[in-house]
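A.B. asks: I would like to see how this sequence folds:
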Amino acid sequence: MLEHLTTEARNPASEHLDSLTPLELVRLINEEDAKCTAAVADQAEQIAKSIEVIAHRLSHGGRLIYIGAGTSGRLGLLDAAECPPTFRSDPSQVVGIIAGGHSAMFKAVEGAEDSQTLAEQDLRNINLSSDDVLVGIATSGRTPYVLGGLDYARSVGAYTIGLACNRDSLLRTRADVSIIPVVGPEVLSGSTRMKAGTATKMVLNMLTTGAMVLLGKTYGNLMVDLNASNSKLLERAKRIVCTLTELAPEQAASLLETCNGEVKTAITSYRLGVTPDEARVILHATNGHLRAALESMGRLAGRSSNGRAANNGHSSNGNH
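C.D. replies: Presented below is the predicted three-dimensional model:
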């Protein structure tokens, strides 16, 4: 059955792989990797639909859950792990599950991907519900563990997204939306950690980044909801506050400290001239959207200013 998968086929461009110089190897791999961008672009509409659903579910208390085996599972775990520091999201909001458990992140657990029932057990353990979105990641589109997970997710009413790199895959029949970037045969036949892995990572980046943007986690292209958990992120937070307030670095650092390291709170507090607690209330009213918070208060201030101007004009006319 594997022989029918494009990701398992031999790549004509690399049939003499072991005869190439290091520079030729690099150029060949780079040329093949360039095909990932077009393959992902071909799935733009499916990815966009997925982002909309994910953002909606997350905004109503649901979760985004990745499930996969091997490289696919590891990429899901990686994307999930990067959300809290990048978007200050709750660690339980985006979850990664890999066949064989977390130890499989570092060492392959033989046979785990062949079990459909194991996926159901893993999803029961995290109380998968109809509020959640499950993304089943399987390059081949036929991994039993992932198919079992998608089947169980649909049985409980969760929204299902299938991500594979082979066009005619069983996964299509198990998901509400299928994202299938077809990258073609790998440079090293069957090594799907290469192009397939790259395309998968690109899609996962889009899913979480897109959903978090819709949830108000950014201002323009600035990471205003980051969790400043180390010196690099603290410096980034300070730089963002400087950019959006025009404060000096030391002033931005002091403001951030006053606001418990919350970038959006610091910016709102300074720009609107309110206390950190008042800034939090304003942000809560706009569901955490910084631009909406700043613009809505700006409109209110504008109306107040216009009202004063009108009153002043009326008084002036009365004096004539």
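A.B. asks: C-alpha from now on. contacts and neighbour counts both.
C.D. replies: Noted.
A.B. asks: Show me where the protein has its strands.
C.D. replies: 64-68, 94-98, 133-137, 159-163, 177-179 (DSSP state E).
A.B. asks: mind checking which of the ones you listed is nearest K264?
C.D. replies: The closest of the strands of the chain to K264 is strand 94-98. By Cα to Cα, the value is 21.3 Å.
A.B. asks: now that closest one, how far from the centre of its chain.
C.D. replies: 12 Å (Cα atoms, centre = their mean, to the nearest Å).
A.B. asks: Pull the residues that contact that strand.
C.D. replies: The contact list for strand 94-98, computed with Cα atoms under 8 Å, 6 or more residues apart in numbering, reads 63-70, 73-74, 76-81, 83, 104-105, 122.
A.B. asks: Got a PyMOL select line for the buried ones in the residues you listed?
C.D. replies: In PyMOL syntax, the buried subset of the contacts of strand 94-98 is picked out as below (16 or more other Cα atoms under 10 Å):
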select buried, resi 63+64+65+66+67+68+69+70+73+74+76+77+78+79+80+83+104+105+122
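A.B. asks: circling back: closest one to D42 among the strands of the chain?
C.D. replies: strand 177-179 (9.4 Å).
A.B. asks: Could you list every helix and strand in contact with the closest one?
C.D. replies: helix 44-59, strand 159-163 (3 or more Cα pairs under 8 Å, 6 or more residues apart in numbering; DSSP states H and E).
A.B. asks: TSV for these, including mean neighbour count and distance to D131?
C.D. replies: Compiled in TSV, the helices and strands packed on strand 177-179 are given as follows (neighbours: other Cα atoms under 10 Å; distance: least, Cα to Cα, whole Å):
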stretch	mean neighbour count	distance to D131
helix 44-59	18	6
strand 159-163	25	8
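A.B. asks: possible to save the ones you listed as a markdown table with distance to G318?
C.D. replies: Shown next, in a markdown table, are those (distance: least, Cα to Cα, whole Å):
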| stretch | distance to G318 |
| --- | --- |
| helix 44-59 | 53 |
| strand 159-163 | 65 |
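A.B. asks: Please generate a structure for the following sequence too, so the two can be compared:
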Amino acid sequence: MNKTPDKETPKNITEASSNFSNLDKMSVIEILDGINKEDGQIHLAVQKAIPEIEKFVSQLINRIKAGGRLFYLGAGTSGRLGVLDASELPPTFGVPSNIVIGLIAGGDKALRNAVESAEDDATKAWDELQQFKINEHDSVLGIAASGTTPYVIGGVKTARENGLLTACITCNPDSPISKEAEYVIEAIVGPEFITGSTRLKAGTAQKMILNMITTSLMIKLGRVKGNKMVNMQLTNKKLVERGTIMIMEELKLDKELSKNLLLEHGSVKKAIEAYKNA
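C.D. replies: I've put the predicted structure just below:
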């Protein structure tokens, strides 16, 4: 008698069928519980990737200190996550906007609307990188949940061929992009709640990893003191209030003097240094 072969897990896990059926017949609470249950796998998947993340960040720190930049390449959700992470660093850590740069297939228009076939051009990403006058200290991180996006693969492959440090974040094992990047960060989160909708678990995992990379990078670049964002930009009342409290706690000063110091010097770090050196 022939034995029915065990069902094998597809290599392209991000496109595998959902573990849940008949979503359209579920109640709202069943949908929410199902999504939450699936999200529970993300933490462990990212945790397994930490050794490779650490290797990449350790290389990245010295390259940034030497004048290099980190470029994100992505399409669709992955590209938007890269642009989001890059855009949050200047206000959070007070760094120039050209330290981490997010590029998305289709350009800025693709941040809000899908751009047809933009991700299918394997040469476009490298062409776009050339506009930034790439140097030997620069690094490229390709973000592709499936690991099959031509825009990202082509950019990472050519960047590595030209001597740049390269890495990728993907949610499929042994995907095409993993064969091109030097550091391969794989967060295998399993099939999505809605089959193929990588804005869900895969997107969350990618965002978590980007947070880990740039937060650890900024800390090691001296943009955090203790556990505080002492270089944040003072772009609204909430942040001015937060900065004032930081100075009060550090220097044991009253609120009015602390706020005046902050507004005079433009950052918590500069205000504290100026006071201590006065």
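A.B. asks: Could I get the TM-score for this pair?
C.D. replies: Here the superposed chains carry a TM-score of 0.94, computed using TM-score structural alignment, normalised by the length of structure 2; 269 aligned residues with a Cα RMSD of 1.2 Å.
A.B. asks: Quick check: which of the strands of structure 1 is nearest to T265 of structure 1?
C.D. replies: Here strand 94-98 is closest among those (Cα to Cα), at 23.3 Å.
A.B. asks: mean distance, the closest one to its aligned residues in structure 2?
C.D. replies: By mean Cα distance after the TM-score superposition for structure 1, the fitted strand 94-98 of structure 1 averages 0.4 Å away from its aligned residues in structure 2.
A.B. asks: so where is that strand in structure 2?
C.D. replies: Under TM-score structural alignment, strand 94-98 of structure 1 corresponds to residues 100-104 of structure 2.
A.B. asks: can you map out the helices along structure 2?
C.D. replies: 28-39, 42-65, 76-93, 124-130, 150-161, 201-220, 237-251, 255-265, 268-277 (DSSP state H).
A.B. asks: Any idea which of the strands of structure 1 gets closest to A39 of structure 1?
C.D. replies: Nearest of the strands of structure 1 (Cα to Cα): strand 177-179, 10.3 Å.
A.B. asks: how far apart are the closest one and its match in structure 2?
C.D. replies: Averaged out, strand 177-179 of structure 1 is 0.4 Å away (mean Cα distance after the TM-score superposition for structure 1).
A.B. asks: In structure 2, which residue range corresponds to that strand?
C.D. replies: Going by TM-score structural alignment: strand 177-179 of structure 1 matches residues 183-185.
A.B. asks: returning to what we had before: can you list the strands of structure 1 in TSV and add distance to V203 of structure 1?
C.D. replies: TSV is the format used below for these (distance: least, Cα to Cα, whole Å):
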stretch	distance to V203 of structure 1
strand 64-68	12
strand 94-98	15
strand 133-137	11
strand 159-163	9
strand 177-179	8
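A.B. asks: Which one, of these, ends up nearest to L294 of structure 1?
C.D. replies: strand 94-98 (28.1 Å).
A.B. asks: Next one: T92 of structure 2 from M208 of structure 2, what distance?
C.D. replies: 17 Å (Cα to Cα, to the nearest Å).
A.B. asks: Who has more neighbours out of those two?
C.D. replies: T92 (19 against 14; other Cα atoms under 10 Å).
A.B. asks: Spit out the contact partners of the nearest residue to that one once chain neighbours are set aside.
C.D. replies: Excluding the flanking residues, the one nearest T92 of structure 2 by Cα to Cα, 6 or more residues apart in numbering is M232, at 4.6 Å. Contacts for M232 of structure 2 (Cα under 8 Å, 6+ apart) come out as P90, P91, T92, F93, G94, L239, S267, V268.
A.B. asks: Equivalent analysis for K11 of structure 2, please.
C.D. replies: N172, P173, D174.
A.B. asks: could you redo the last one with a cut-off of 7 Å?
C.D. replies: N172, P173 (Cα atoms under 7 Å, 6 or more residues apart in numbering).
A.B. asks: cool, and Q43 of structure 1?
C.D. replies: Here Q43 of structure 1 is in contact with I179, I180, P181 (Cα under 7 Å, 6+ apart).
A.B. asks: separation between it and V183 of structure 1?
C.D. replies: 12 Å.
A.B. asks: what do you get for I47 of structure 1?
C.D. replies: Taken as Cα to Cα, the span from I47 of structure 1 to V183 of structure 1 is 16 Å.
A.B. asks: cool, and I161 of structure 1?
C.D. replies: When I161 of structure 1 is compared with V183 of structure 1 (using Cα to Cα), they lie 19 Å apart.
A.B. asks: likewise A119 of structure 1?
C.D. replies: Separation of A119 of structure 1 from V183 of structure 1 (Cα to Cα): 27 Å.
A.B. asks: before we move on, what about L25 of structure 1?
C.D. replies: L25 of structure 1 sits 18 Å away from V183 of structure 1 when distances are taken as Cα to Cα.
A.B. asks: Of those two, give the one with the bigger neighbour count.
C.D. replies: V183 (27 against 16).
A.B. asks: For that one, give me its contacts.
C.D. replies: K35, C36, A39, C165, K195, A196.
A.B. asks: neighbours around N205 of structure 1, how many?
C.D. replies: 16.
A.B. asks: what does the one 10 residues further on give?
C.D. replies: L215 of structure 1 sits with 18 neighbouring residues when counted by other Cα under 10 Å.
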